[in-house]
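Undergrad: what follows is a protein structure lacking sequence information:
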């Protein structure tokens, strides 16, 4: 199922998307929401971030070719960081640049957790996944150099566009991921190039912090990271999910 979140008749609701039609869902999303008979044209709704995550977990240096282009060595364990919940924006929302001298795009596959997970075995990890989505892990490089920390460089307001949908039942093993800047392809890879695969990430993170329904995990970015400037259009496409498009302002 392809799930969208949007405003309808003054309320924020979820719907399942097929072609250009959205069917309103009823019930709790993580407890088995079901389709109603009410349908809306997709072009008549403004898509919101698919969920409001309790926490956003990022993974650094997790594509092999991205590690090769970076000045850092290969991590021995997943490099975990957190992004501020206030950094979340949805599709077509503006990425607002701060006074940073270098703000980069980072197209990523996102994983949404579907149930409480603590000390999860790798062999069982995928059963805790609700679905897959798309994340742009926007990052201010000079902030990171100044702080020696990801907190400010990745936590700025509007620095976590994600969506447009959550897709359930989609295997994260070998999805094509592509980022386009003003229509030009700048990142292109497959998720089988991940150093630490999704089951490893879920198992590892769950040893240190309890994962809750709705938590969002950005699994890392491929090679080709680069800067954005005001007026740019940035698109991240992941096979089977769609295109996350945002404007830079």
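TA: Yep, it's here. Just so it is clear, the structure is predicted and the values come from calculations on it, not from any experiment.
Undergrad: only C-alpha atoms for contact and neighbour calcs from this point on.
TA: Fine.
Undergrad: next helix or strand past the longest helix along the chain?
TA: If you go by DSSP state H, the chain has its longest helix at helix 198-206. Note on helix 198-206: by DSSP states H and E, the next helix or strand toward the C-terminus is strand 216-218.
Undergrad: re earlier: so how far is the longest helix of the chain from its chain's centroid?
TA: On the basis of Cα atoms, centre = their mean, to the nearest Å, helix 198-206 sits 16 Å off its chain's mean C-alpha point.
Undergrad: same thing with stretch 202-218?
TA: Its chain's C-alpha centre and that of stretch 202-218 lie 14 Å apart, by Cα atoms, centre = their mean.
Undergrad: list the buried residues of that stretch.
TA: For stretch 202-218, a neighbour-count test (16 or more other Cα atoms under 10 Å) marks 202-206, 211-218 as buried.
Undergrad: what's the first-to-last distance across that stretch?
TA: This stretch, stretch 202-218, spans 11 Å end to end (Cα to Cα, to the nearest Å).
Undergrad: cool, and stretch 237-245?
TA: With Cα to Cα as the measure, stretch 237-245 spans 9 Å from end to end.
Undergrad: out of the buried residues of stretch 202-218, which is nearest to residue 30?
TA: Distance ranking of the buried residues of stretch 202-218 against residue 30, using Cα to Cα, places residue 213 first at 6.9 Å.
Undergrad: how about the contacts made by the closest one?
TA: By Cα atoms under 8 Å, 6 or more residues apart in numbering, the residues touching residue 213 are 30, 112-116.
Undergrad: and the residues you listed, which of them are buried?
TA: With neighbours counted by 16+ other Cα under 10 Å, the contacts of residue 213 contain buried members at 112-115.
Undergrad: structure two is appended below for comparative analysis:
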């Protein structure tokens, strides 16, 4: 099922629901409890889709595709190499990516995003699926010049709007072999499959949970394939993942 966060254009209220044909059927409840599907519906034309989650933490994996590691002259990590993005980077499809004044080079990276369903700690890889709420398209936007300049990646990854997500969460999906692509102004830039990952999604979440607790709503980005490149002002960047859908965002100077 496709789970969405959306804004009611008439009232400005933010809600959660599932797409049911040409309408959104609202639900009540928290991520850690059973959602109750209601009879309240909204027509798609009356809403604006928001980012499908509001994570407390965003944990990312670098160089998780062999060709991408080779592209940057990096050895294949012997275990998942993780870093974080600030939570306020999240925006939905259609929102602008704001190019900060202090950034010279802005890069994109298509990624499969995973949203955690319930608190997980020390979870074995084979048990990870029951801790996953759903999957979404993600764009790991990076200030590439700052990434080269600084020893740590938090700032270069964490400017506002640097994590577009959406258009929804697909709650029923096998992530093991999905097409993942990115386009800039309609031109194909990245084209890979998730079975090319060095560490698969279940291994990644298990590894992270061995180190620290993941809570309901937290977001995991699983790495970008070869071809992640630079953007220009006015560019439209689209991320498309098989079985989920696609998101598009335009680059606007601050």
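TA: Nice, thanks for sending it over. Note that this is a predicted model, so its numbers are computed, not measured.
Undergrad: and the TM-score between these chains?
TA: Superposed pair, TM-score by TM-score structural alignment, normalised by the length of structure 1: 0.97. Supporting alignment: 249 aligned residues with a Cα RMSD of 1.1 Å.
Undergrad: what does the longest helix of structure 1 correspond to over in structure 2?
TA: Aligning helix 198-206 of structure 1 against structure 2 (TM-score structural alignment) gives residues 201-209.
Undergrad: give me the mean distance between the matching stretch and structure 1.
TA: With the two structures superposed, stretch 201-209 of structure 2 lies on average 0.7 Å from its match in structure 1, counting by mean Cα distance after the TM-score superposition for structure 1.
Undergrad: returning to that earlier point: take the buried ones among the contacts of residue 213 of structure 1 and keep only those in helices.
TA: Using DSSP H, none of these sit in helices.
Undergrad: I'd say residue 139 of structure 2 and residue 97 touch.
TA: No. Using Cα atoms under 8 Å, residue 139 of structure 2 is not in contact with residue 97; the gap is 10.2 Å.
Undergrad: give me every residue that touches the spatially most distant residue from the centre of structure 1.
TA: For structure 1, the residue at maximal distance from the C-alpha centroid (Cα atoms, centre = their mean) is residue 37, at 29.8 Å. The neighbourhood of residue 37 of structure 1, defined by Cα under 8 Å, 6+ apart, consists of 23-24.
Undergrad: and what about it, helix, strand or coil?
TA: Per DSSP: H, G, I helix; E, B strand; the rest coil, the secondary structure class of residue 37 of structure 1 is strand.
Undergrad: which one in structure 2 is aligned with it?
TA: That one, residue 37 of structure 1, aligns with residue 39 by TM-score structural alignment.
Undergrad: equivalent analysis for residue 92 of structure 1, please.
TA: Matched to structure 2 by TM-score structural alignment, residue 92 of structure 1 sits across from residue 94.
Undergrad: so how far is residue 184 of structure 2 from the nearest residue to its match once chain neighbours are set aside?
TA: Closest residue to residue 94 of structure 2 in three dimensions, ignoring its sequence neighbours and counting by Cα to Cα, 6 or more residues apart in numbering: residue 249, at 5.0 Å. Taken as Cα to Cα, the spacing of residue 249 of structure 2 relative to residue 184 of structure 2 amounts to 10 Å.
Undergrad: more neighbours: which of the two?
TA: Per other Cα atoms under 10 Å, whichever of residue 249 of structure 2 and residue 184 has more neighbours is residue 249, with 24 against 21.
Undergrad: that older thread, for residue 168 of structure 1, see how far away the residue farthest from the centre of structure 1 is.
TA: Applying Cα to Cα to residue 37 of structure 1 and residue 168 of structure 1 gives a distance of 21 Å.
Undergrad: please apply the same query to residue 136 of structure 1.
TA: 20 Å.
Undergrad: got the contact list for the most centrally placed residue in structure 2?
TA: Ranked by distance to the mean C-alpha position of structure 2 (Cα atoms, centre = their mean), the top residue is residue 138 at 3.0 Å. Residues in contact with residue 138 of structure 2 (Cα under 8 Å, 6+ apart) are 110-113, 163-166, 221, 239.
Undergrad: now, among those residues, which is nearest to residue 131 of structure 2?
TA: Residue 131 of structure 2 lies nearest to residue 113 out of those, by Cα to Cα, at 14.0 Å.
Undergrad: which one in structure 1 is aligned with that closest one?
TA: For residue 113 of structure 2, the aligned position in structure 1 is residue 110, judged by TM-score structural alignment.
Undergrad: next: residue 59 of structure 2.
TA: In structure 1, the residue paired with residue 59 of structure 2 according to TM-score structural alignment is residue 57.
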